[in-house]
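**Q** Model the following, please.
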Amino acid sequence: MTITPLPTAREMRALDVRTIEEIGVPGIALMENAGNGAARALRQTYGPMRGRRVVIFCGPGNNGGDGLVIARHLHQEGGRPEVVLLADPDRLSGDAATNLAVVRRLPIPLHVALDEEAVSRAAAPLNTAHCLVDALFGTGLARPVAGRFAAAVEAVNRAGRPILAVDIASGLDSDTGQILGTAVRADLTVTFGLAKPGHWLYPGREHTGRLKVVDIGIPPEVVADAHIAAGLLTRAWTAHALPLRPPAAHKGTCGHLLVLAGSTGKTGAALLTARGGLRIGSGLVSLCVPADLDPIFETALAEAMTIAVNACRGNLDQSGLEEIQAALAGKRAAVLGPGIGTAPPTAALAQRLYADADIPLVVDADACTILGREPKYLGQAKGPRILTPHPGEMSRLTGLGTKEIQADRLTVARD
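**A** Next comes the predicted model:
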């Protein structure tokens, strides 16, 4: 089982283009599958649509075209769809124009709203709708939502009715989850082909609601060949990745984790780290701690063993290097950093361990801060390293401000 890909807007567009131009699937077929899938999700979530009024806000691009397909399918099953089109009908093109022509031939009310006043008129009776559909903007949005589009977003949010967003809630940056001006707060988002980073990154996650992915016909081979950079760790993937324990397994066959953490006043950081190691299935967990703090750990966590570093008092530091190196022997992995402090003797130890340990090392908390002060060590590791910084620690590692990091977490992490 592979990690679920999360394509950027550009990567998703490339998947669409290859499917259409190389594989030969017509673009209008993808749009039909998308709209049909969204209509089906609407029915599955909010019940049969027969006789029920659904107002669909459509924008000027293919996302609006998806909304027009939804309207047709709802009409087909006896629903009462209405379309609010925030685009000049004569300027629609391609597959969206084709689907608009179909809608115009059917008894589906079509309201064209080209200014804020027209949006207000169309939005006046929204509270009597069974539900609303947001098909204003898709994953290609790259500018703040303004004017009549902002008025439509605000009207949809105020209506107090269930909202389905088509592909992504209008106003969200598909790559970062940031809000571009204003954004629809959806109860259900139906996205096409694959989920996007903006569905899972905050604040986008708060505007996505329940997320449903619909297969629109992009071949799996096209996705596999795309080398999409970001991915989602799901429960299913995690369960598959964890090794099955044989019937005769015991603590000695399930790995030994060393925790290098804690200091005076921060013993809790070490205890929580050790508990985490036990919960993920480590057969053995040893806490490597300053000798004077050892009695705390001996009594606080019966399941873990302790290794008292006699040369250290209050903090792990360079004076205990030989004892700590001996403790690393025979371990499958280690954790370095929670609650160790950042004083120079401790920093010297952390830098040395980061560079020299030949086993997988999870680097967290104070160890990230220490490495941020001396980033030259980042490229000197002998073994695998996993860094888990929060935004403040990432700021120290990169030199960027936390606002800049939060605005595009994936790009900062990749760079």
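**Q** drop to CA atoms for contacts and neighbour counts, all remaining ones
**A** Will do.
**Q** For stretch 267-278, buried residues please.
**A** 267-271, 273-274, 277-278 (16 or more other C-alpha atoms under 10 Å).
**Q** Sort out for me which of the residues you listed are in strands.
**A** In this view, these have no member that belongs to strands under DSSP state E.
**Q** Widest-spaced pair of these?
**A** Greatest spacing in the buried residues of stretch 267-278, by C-alpha to C-alpha: Thr267 and Leu278 (17.0 Å).
**Q** can you put the buried residues of stretch 267-278 in a markdown table and add distance to Val17?
**A** As requested, the buried residues of stretch 267-278 are exported to a markdown table (distance: C-alpha to C-alpha, whole Å):
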| residue | distance to Val17 |
| --- | --- |
| Thr267 | 55 |
| Gly268 | 52 |
| Ala269 | 49 |
| Ala270 | 50 |
| Leu271 | 51 |
| Thr273 | 46 |
| Ala274 | 49 |
| Gly277 | 45 |
| Leu278 | 47 |
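**Q** And this one, please, so the two structures can be compared:
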Amino acid sequence: MSRRGLLALCLLFAACKRTAPAPVTPDAGAPSVSAVGAPATPGPGAGDAPVMSPGDATHRVQPLAVCRTDGAAPLDAARRYFDEGRLEEALSCAAQAAALEPDLAAAHAERGVALAALGREAEAQLAYARALAIDPGDPDALLGSAHLYAVQLPSSRERDELGALYAERGLSQRGTPPELVPHLALVAAMAFNDLGQAEEALARAAIVLAREPGSREALYERALALFELCRFDEARAAFSGLLDDPERAAHGHQHLGLLLERQGKWRAAQVHFDKARQLAPEDFPAPPLPSVEEFRAEVARAVAALPEDMRGDLDGVPVSAEELPADGDLLANQPPLSPTILGLFRGPPLGEPCDGSEEPCRSVVLYRRNLARAVRTTEELREQIRVTLLHEIGHLRGEDDEELAARGLE
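**A** The predicted structure follows:
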């Protein structure tokens, strides 16, 4: 994959970043619950072939075309066809290479590349898994697997973690070709940003930009990491520099709106939000923002609907509603909490003593604007309030984000 790297994959997939909304960044004492979307439905040719019953008269085996190598080795022919965008022929020759040398990791990795580019993700997963079972350090298989899990497949914590692991393995081993390093670092930056690990994302974006200063993908990941780290002045400059980029202008406007909103410049922020929605309506739909009074009422209803034991734990712990997280709350942790957190638990867990500096020493807050932006409908907003409240009660009881994620309260 050294000839083409990630750029060719991005061009084939029309974008190098998932189109689904990214999860809200986790924090050390606050929720990270993203709106739950419908599972992606594979299109024709995606994933495994449809299962046909033995008696189905419409079933036809569709064998791959004969690999025409023109005198080259099948693996070299597969790579040449891929570079030319002839994906079916690339797959055919990669399959022949794997059949002739079943223990050649590079052949199975090349199959994975072609299958992923054809949208046959389930088969690509198996091809990459076989390549890495043969050679856990195969750089093409590591890059392809990292890209598949962290970029191509719909976002989830487990996929992002797996993509980051593959990319980091590729970056850490001595045998990785130097030309693959920026591609691995870019995928790692994407995965770490989706996982809410902004410091790691910023470091990986720096690796890319040191080698490819004009990489728009790396510049975007850097801007996002700066925003998540509450380095707002730097983030503002970084996102402003992306407004002339057709693929990332919408995200630039959205984040500039978020930055202006934090300054209380509501009208100026709305101009950017409207522009982002105009450029990418699917990514930035109008949020179902209730009035302040309506939101407080929804929070009160969610508290009243809690099980008795949870309401008991909240005895003496006020649950309030605010517009956005304050800088002081975000910067109280290191690294800082994400500006997009949906809620926050302040204070020590139950059973631990208070330091006496505040009364009450424990409290829960839910953020109206962030919650509304995490969903698409009023019904989803009610559910998100409930889940966020459960998340914060988990922190009240002493659970950390990893434990809460394991229980489905990410």
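**Q** care to give me the TM-score?
**A** Remark: TM-score between the superposed chains equals 0.30 [TM-score structural alignment, normalised by the length of the second structure]; 200 aligned residues with a C-alpha RMSD of 6.9 Å.
**Q** returning to that earlier point: out of the buried residues of stretch 267-278 of the first structure, who's nearest Gly35 of the first structure?
**A** Set against Gly35 of the first structure, the nearest of those by C-alpha to C-alpha is Gly277 (45.5 Å).
**Q** What's the separation between that closest one and Ala333 of the first structure?
**A** As judged by C-alpha to C-alpha, to the nearest Å, Gly277 of the first structure and Ala333 of the first structure stand 10 Å apart.
**Q** Could you do Glu32 of the first structure as well?
**A** 50 Å.
**Q** Could you pick out the longest helix of the second structure?
**A** Longest helix in the second structure by number of residues, with DSSP state H as the criterion: helix 378-396.
**Q** That helix packs against which elements?
**A** helix 292-304, strand 343-346, strand 363-367, helix 368-373, helix 401-406 (3 or more C-alpha pairs under 8 Å, 6 or more residues apart in numbering; DSSP states H and E).
**Q** Remind me which helix or strand the nearest residue to Leu328 of the first structure once chain neighbours are set aside belongs to.
**A** Once flanking residues are discounted, Leu328 of the first structure sits nearest to Leu258: 6.9 Å by C-alpha to C-alpha, 6 or more residues apart in numbering. Using DSSP states H and E, Leu258 of the first structure sits in strand 256-260.
**Q** I figured Ser254 of the second structure hits Ala276, correct?
**A** Rather than Ser, residue 254 of the second structure is Gln. Yes: here Gln254 of the second structure reaches Ala276: they are 5.5 Å apart, a contact under C-alpha atoms under 8 Å.
**Q** From the buried residues of stretch 267-278 of the first structure, pick the one nearest Ser286 of the first structure.
**A** Among these, Ala274 lies closest to Ser286 of the first structure (C-alpha to C-alpha), at 7.7 Å.
**Q** Would you mind confirming that the closest one makes contact with His256?
**A** No: at 11.4 Å, Ala274 of the first structure does not count as touching His256 under the criterion of C-alpha under 8 Å.
**Q** what touches both of the two?
**A** With contacts taken as C-alpha atoms under 8 Å, 6 or more residues apart in numbering, the residues that reach both Ala274 of the first structure and His256 are 285-286.
**Q** Next SSE downstream of whichever strand or helix holds Ile28 of the first structure?
**A** Per DSSP H and E: Ile28 of the first structure is located in helix 27-46. Using DSSP H and E, the next helix or strand after helix 27-46 of the first structure towards the C-terminus is strand 53-58.
**Q** can you pull the buried residues of that next one?
**A** Of the residues in strand 53-58 of the first structure, 53-58 count as buried by neighbour count, 16+ other C-alpha under 10 Å.
**Q** now the residues you listed as TSV including distance to Cys288 of the first structure?
**A** Listed next are these as TSV, based on distance: C-alpha to C-alpha, whole Å:
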residue	distance to Cys288 of the first structure
Arg53	65
Val54	62
Val55	62
Ile56	60
Phe57	60
Cys58	60
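**Q** May I ask which two of those residues are separated the most?
**A** Taking C-alpha to C-alpha, no two of the buried residues of strand 53-58 of the first structure sit farther apart than Arg53 and Cys58, at 15.9 Å.
**Q** which neighbours do Gly277 and Ala333 of the first structure share?
**A** Common neighbours of Gly277 of the first structure and Ala333 (criterion: C-alpha under 8 Å, 6+ apart): Leu257.
**Q** quick one, helices of the stretch 1-150 of the first structure?
**A** Here the stretch 1-150 of the first structure has its helices, by DSSP state H, counting those that start in this stretch, at 9-18, 27-46, 62-76, 94-104, 116-123, 147-158.
**Q** Serialize these to TSV and add fields for distance to Val213 of the first structure and mean neighbour count.
**A** Shown next, in TSV, are the helices of the stretch 1-150 of the first structure (distance: least, C-alpha to C-alpha, whole Å; neighbours: other C-alpha atoms under 10 Å):
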stretch	distance to Val213 of the first structure	mean neighbour count
helix 9-18	14	17
helix 27-46	9	20
helix 62-76	15	26
helix 94-104	21	17
helix 116-123	28	17
helix 147-158	23	20
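**Q** Asp356 of the first structure: which of these is closest?
**A** Of all those, helix 9-18 comes closest under C-alpha to C-alpha, at 38.0 Å.
**Q** packing partners for that closest one?
**A** Packed next to helix 9-18 of the first structure, using 3+ C-alpha pairs under 8 Å, 6+ apart, are helix 220-224.
**Q** and the next element down the chain from the helix it packs on?
**A** Heading C-terminal from helix 220-224 of the first structure (DSSP H and E), you reach strand 231-232.
**Q** which element follows that following strand toward the C-terminus?
**A** Assignment by DSSP H and E places the next element after strand 231-232 of the first structure at helix 235-241.
**Q** buried residues in that next one?
**A** Within helix 235-241 of the first structure, judged by 16+ other C-alpha under 10 Å, no residue is buried.
**Q** Please tell me how far Ala82 of the first structure sits from Ile28 of the first structure.
**A** Careful, residue 82 of the first structure is Glu and not Ala. In terms of C-alpha to C-alpha, Glu82 of the first structure sits 22 Å off from Ile28 of the first structure.
**Q** give me the number of residues near the residue lying closest to Val285 of the first structure once chain neighbours are set aside?
**A** Spatially, and ignoring its direct neighbours in sequence, Val285 of the first structure is nearest to Leu257 (4.8 Å; C-alpha to C-alpha, 6+ apart). Neighbourhood size, Leu257 of the first structure [other C-alpha atoms under 10 Å]: 25.
**Q** If anything else comes up later, I'll come back, but that's it for now.
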